[in-house]
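> Compute the structure for the input listed below.
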Amino acid sequence: MATEFGKPLTRTETTIPGLVVFDLPLHGDSRGWFKENWQHEKMTTAGLEDFGPVQNNISFNDAVGTTRGIHAEPWDKFVSVATGRIFGAWVDLREGDTFGAVFTTELDPSKAIYVPRGVGNSYQTLEPDTAYVYLVNDHWSPTASYSFLNLADETANITWPIPLEQVEISAKDKNHPRLSDVTPIPPKKTLVIGADGQLGRALRAEYGDKASVEYATRDTLDITAPGLGTARRWRDYDIIINAAAYTAVDTAETPEGRTYAWAANVTGLTALASIAAGHGIILVHVSSDYVFDGTKTGEYTEEDPICPLGVYGQTKAAGDAIAQTVPRHYIIRTSWVIGDGNNFISTMARLAEKGIDPKVVNDQVGRLTFTSDIATAIDQLCTSDAPYGIYNVTGAGTPSSWYDIARDVYRLSGHDPERVSAVSTDEYFATSTTAVAPRPRNSALSLAKAQTANVTTPDAHDSLISYLESARGDL
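Coordinates of the predicted model:
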């Protein structure tokens, strides 16, 4: 075997996106050789994302010219050779612009190749007693979607070292379809949980009827119910967006509300995090300014220590800690969320029309965040190379108080803003006969990290104007 000893671990990109060749260090002497066929720390350092292998398979081939493939499975593979040598051919059978792209190379024990889900894999042995080894990150399933391509397909036009009519091929492989008849492997799915809520509806508008996006309501998928781990074939998903949450901040201060808040915001999220971590799924979790006590001077960054005041904030802080245990996670920390339906803006607009002069708190400062902007930011993060972690996402511009915003609503609606009176938070709730949650006085979140990741949001005041214009007559 004319393989090279002592070369460093290196990676080489191919003409097929995600298909990567690795040169493996091979150490040998007169007794033979040794290699680390798969070493997690070194591979991830070399740029191969941890794909979570769960099974190791070996295909042993007696004769030169044994030919197998072309098979595209719905999982990732890390392919190498233990003994012998192969000519490998890979064809992209995924939906997209590179469908049908071909890459070929030889593999001996000093080389390996990472084959992403949906890329067709095939090989021909060039030496006797060749052992073809591959790690996979899912178990075989009869319900999984596979695609196959004929080894002799004219479009792929693979130049096999040994002509196909001279080699051993199974009858099944001989009868696979030509490229024009292949069913492309679709991308992994995105699951939106809580699709009937305000953010869920904004995500529906963002993603529309894309075949790769699935929407789940509490009626179809309750994350607090037993059996969540088997409720889906989770390996078919790449992203879970958790738009489900308990957000009744005042009711959360009651015994019953506390139970519901912890169940939805912590217990259910724990089950989701376990699923995401176990299947290599990106978990998108939406958090809140309520994880802070609001005493800081200036904007809160993603690195500031959390210090929640009430039950709702405590459950969101606990949820953040749980979501961070998932290797691939985005935590969207936001504030003062406005979506369709009943909200602060629609309430102020109705009061203005009814001739009511409200008292509004002027000692809580932050920025409005419209659900459409959160939905767009989530999509931008998930489709970019942004590092996993926490990102503040709110409307941009100068922070305002609720009092300032109420006056803007009155003015923009054609009413006198002087009809709105300022009051402190303590004064506003002084006569309340129901539970009241403590509010952070400062909810302004720094947007610098998100902007560095090319996630930008409109000015909150401009978004308020657009919202009122589009909702005119419906409020």
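
> from here on, contacts and neighbour counts on C-alpha atoms
OK.

> would you list every one of the helices in the stretch 101-250 of the chain?
Assigned by DSSP state H, counting those that start in this stretch, the stretch 101-250 of the chain shows helices spanning 171-174, 198-207.

> roughly how far out does the last one sit from the chain middle?
Centre-to-centre, helix 198-207 and its host chain are 16 Å apart (C-alpha atoms, centre = their mean, to the nearest Å).

> contacts for that helix?
192-195, 213, 215, 243-244, 339-341, 371-372, 374-376 (C-alpha atoms under 8 Å, 6 or more residues apart in numbering).

> quick one: contacts for Gly310?
Going by C-alpha under 8 Å, 6+ apart, the list of residues near Gly310 reads Glu253, Ala437, Pro438, Arg439.

> most packed of the helices of the stretch 101-250 of the chain?
Comparing those by mean neighbour count (mean count of other C-alpha atoms under 10 Å), helix 198-207 comes out on top with a mean of 21.

> Name the nearest residue to Ala243, sequence neighbours excluded.
Spatial nearest neighbour of Ala243, chain neighbours left out: Gly194 (4.9 Å); criterion: C-alpha to C-alpha, 6 or more residues apart in numbering.

> which ones are touching the residue nearest to Tyr290 when sequence neighbours are not counted?
Distances taken as C-alpha to C-alpha, 6+ apart place Gly313 nearest to Tyr290, at 4.6 Å, with adjacent residues excluded. Residues near Gly313 by C-alpha under 8 Å, 6+ apart: Ser288, Tyr290, Val291, Phe292.

> Can you list which of these are found in strands?
Ser288 (DSSP state E).

> One more sequence to fold, the one below, so I can look at both together:
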Amino acid sequence: MKVTETPIPGLLVVDLPVHGDNRGWFKENWQREKMVAAGLPDFGPVQNSIAYNAAAGTTRGFHAEPWDKFVSVASGRIFGAWVDLREGPTFGETFTIEVGPDRAVFVPRGVGNSYQTLDPDTVYAYLVNDHWSPDAEYSFLNLADETAAVNWPIPLTEAVLSDKDRAHPRLVDVEPVPPRKILVLGADGQLGRALRAELGDAAHIEFAARADFDLTAPDARHWRAYGTIINAAAYTAVDAAETAEGRAAAWAANVSGVAALARIATQHGLALVHVSSDYVFDGSSERPYREDDPISPLGVYGQTKAAGDAVAATVPRHWIVRTSWVIGDGRNFVSTMAGLADRGVDPKVVDDQFGRLTFTADLARGIRHLIETQAPYGTYNLTGTGEPASWAEIAREVFALGGHDPARVTPVSTGEYFAAASGPVAPRPRNSVLDLAKIEAAGFRPGDWRTGLGEYLGG
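This is a model prediction of the structure:
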């Protein structure tokens, strides 16, 4: 078995071994394990259809369908032609090849496909990864389009065509097929706002506040139209999670909500981007935490994030993005320190917890990188780069950058800081430094947190 790329991205030709003897022949028309190993996408077919054409010259197309398609021949031969009708630089790219029982073609969503039978009594089959629906949205291209300029073995004037196929538009009039949709949940939070700025307002990007989205509604979306869900929603009130009410809310958002998303993503073959936290670790390590280090959360918040990670990891296509000390548009440690400095307040700040700041703009940029490059699925640490610091050191940086005396910040231990606390206090990891080698190997270089801090305060 051999899988060969074509000039149209994602359109793949598969050479199939055919075993014959005096009784006829046999082939494995679809063998998931072997084909995925050879380079075919694990596209999750759900429907198998068969087309029979009695006469040579029967021609269908061009149809660009809203699903992926695996086309093979059971009897006879066909001439296949494909034109990329998706948005992007390869719009209009054409590829043709003859297909018999020893060859199949994987056709990605949005690529227009057409087939002309070369033999009488031709039978070809195709697997698709969505059920046919009369409401499905197609794009079409005229078989005689001068730009595609397909050299049909049997001229279209002699071919058998339907009236609908004769009337399809020329390429200049075709509306390009947009990418699969991306749904961002938690669009009203710090990271959600950064994702909105990073991803823009393209028609295929949807943003939803977590409170406005009912995960239990069975038909909330036509999910096959989507490619990715980004879960930027979470319960992050670390200390409140230690109360009875907060514990229930944290488990509902960080575990039950993730479980609902995981079911949707798995059922419909979507990619799930799930944002995790350094709080899944207890902070006792003397080195930066790697993605495969054993988790050991200290408090309720960390426990719910660890449980959410375990659920998200069950999705075949998942990116778990583990981060720490997030700073974005809204109330956060840096904005609080800057406000205290301006008001003449001299704070006491913890000096025995160490980590790196992560700015939401950097986090959003890294998430986009994982999606667009289709980086290998799994867990990735993503924080700012640079030498780690304590919260007290960061507070002094904030004061200095604002033109204030950094000595106004008094360093204290965690125990001293919370000694007079009136309510529950969650345990914090001492070491929140995450190892960034894996995401850097995937081609993404996070920004230095100190540079980011200057830009954040200067903006």
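
> Now, of the contacts of helix 198-207 of the first structure, which are buried?
192-195, 213, 215, 243-244, 339-340, 371-372, 374-376 (16 or more other C-alpha atoms under 10 Å).

> Now which residue in the first structure aligns to Glu33 of the second structure?
Alignment note (TM-score structural alignment): Glu33 of the second structure maps to Glu41 of the first structure.

> Also Ala209 of the second structure?
Match for Ala209 of the second structure (TM-score structural alignment): Thr217.

> Give me the distance between Tyr260 of the first structure and Asp293 of the first structure.
Tyr260 of the first structure sits 22 Å away from Asp293 of the first structure, taking C-alpha to C-alpha, to the nearest Å as the criterion.

> one step back: correct me if wrong: the residue nearest to Ala243 of the first structure contacts Thr220.
No: Gly194 of the first structure lies out of contact with Thr220 (C-alpha atoms under 8 Å); the separation is 9.7 Å.

> returning to that earlier point: where's the match of Glu33 of the second structure, which helix or strand?
helix 40-45 (DSSP states H and E).

> residue in the first structure matching Ala148 of the second structure?
Using TM-score structural alignment, Ala148 of the second structure sits opposite Ala156 in the first structure.

> For that match, which residues are in contact?
Val91, Gly100, Ala101, Val102, Leu179.

> right, and out of these, which lies closest to Ala321 of the first structure?
Among the contacts of Ala156 of the first structure, Val91 lies closest to Ala321 of the first structure (C-alpha to C-alpha), at 41.2 Å.

> Enumerate every residue touching the closest one.
Applying C-alpha under 8 Å, 6+ apart, the residues near Val91 of the first structure are Ile70, Phe99, Gly100, Ala101, Val102, Phe103, Val119, Gly120, Asn121, Ala156.

> Check Gly84 of the first structure too.
So Gly84 of the first structure contacts Met1, Asp108, Pro109, Thr125, Leu126, Glu127, Pro128, Asp129, Thr130, Ala131 (C-alpha under 8 Å, 6+ apart).

> What's the match for it in the second structure?
Gly84 of the first structure maps onto Gly76 in the second structure, by TM-score structural alignment.

> And Ala352 of the first structure, by the same measure?
With TM-score structural alignment as the criterion, Ala352 of the first structure matches Ala341.

> ok, back up a step: helix/strand/coil for the residue nearest to Tyr290 of the first structure?
Recorded secondary structure, Gly313 of the first structure: helix (DSSP: H, G, I helix; E, B strand; the rest coil).

> That one pairs with which position in the second structure?
So, by TM-score structural alignment, Gly313 of the first structure is matched to Gly302.

> if we can go back for a sec, between the contacts of Gly313 of the first structure, which is nearest Pro17 of the first structure?
For these, the nearest to Pro17 of the first structure is Ser288 (36.6 Å; C-alpha to C-alpha).

> Run a quick neighbour tally on that closest one.
22 (other C-alpha atoms under 10 Å).

> ok, now Arg350 of the first structure?
15.

> Same question for Asp214 of the second structure.
12.

> which residues touch it?
Ala220.

> Please apply the same query to Ile50 of the second structure.
Applying C-alpha under 8 Å, 6+ apart, the residues near Ile50 of the second structure are Val123, Tyr124, Ala125, Tyr126.

> what does Thr376 of the first structure give?
Thr376 of the first structure neighbours (C-alpha under 8 Å, 6+ apart): Glu206.

> Surely Gly44 of the second structure touches Phe70?
No: Gly44 of the second structure lies out of contact with Phe70 (C-alpha under 8 Å); the separation is 10.6 Å.

> related to what we said a few turns ago, just give me the mean distance for the next helix or strand along the chain from the helix holding Glu41 of the first structure relative to the second structure.
Moving toward the C-terminus from helix 40-45 of the first structure, the next helix or strand (DSSP H and E) is strand 55-61. Comparison of strand 55-61 of the first structure with the second structure after fitting gives an average deviation of 0.4 Å (mean C-alpha distance after the TM-score superposition for the first structure).

> relative to strand 55-61, how tilted is the very next helix or strand once past strand 55-61 of the first structure?
Sequence-wise, the next helix or strand downstream of strand 55-61 of the first structure (DSSP H and E) is strand 67-72. Per axes from the mean of the first three to the mean of the last three C-alpha atoms, to 10 degrees, the angle that strand 67-72 of the first structure makes with strand 55-61 is 150 degrees.

> Could you tell me where strand 67-72 of the first structure falls in the second structure?
By TM-score structural alignment, strand 67-72 of the first structure lines up with residues 59-64 in the second structure.

> And the contacts of the matching stretch?
Residues from elsewhere that reach stretch 59-64 of the second structure (C-alpha under 8 Å, 6+ apart): 82-83, 85, 109-117, 138-143, 159-162, 165.

> Buried ones among those residues?
Applying 16+ other C-alpha under 10 Å to those flags 82-83, 85, 109-117, 139-143, 159-161, 165 as buried.
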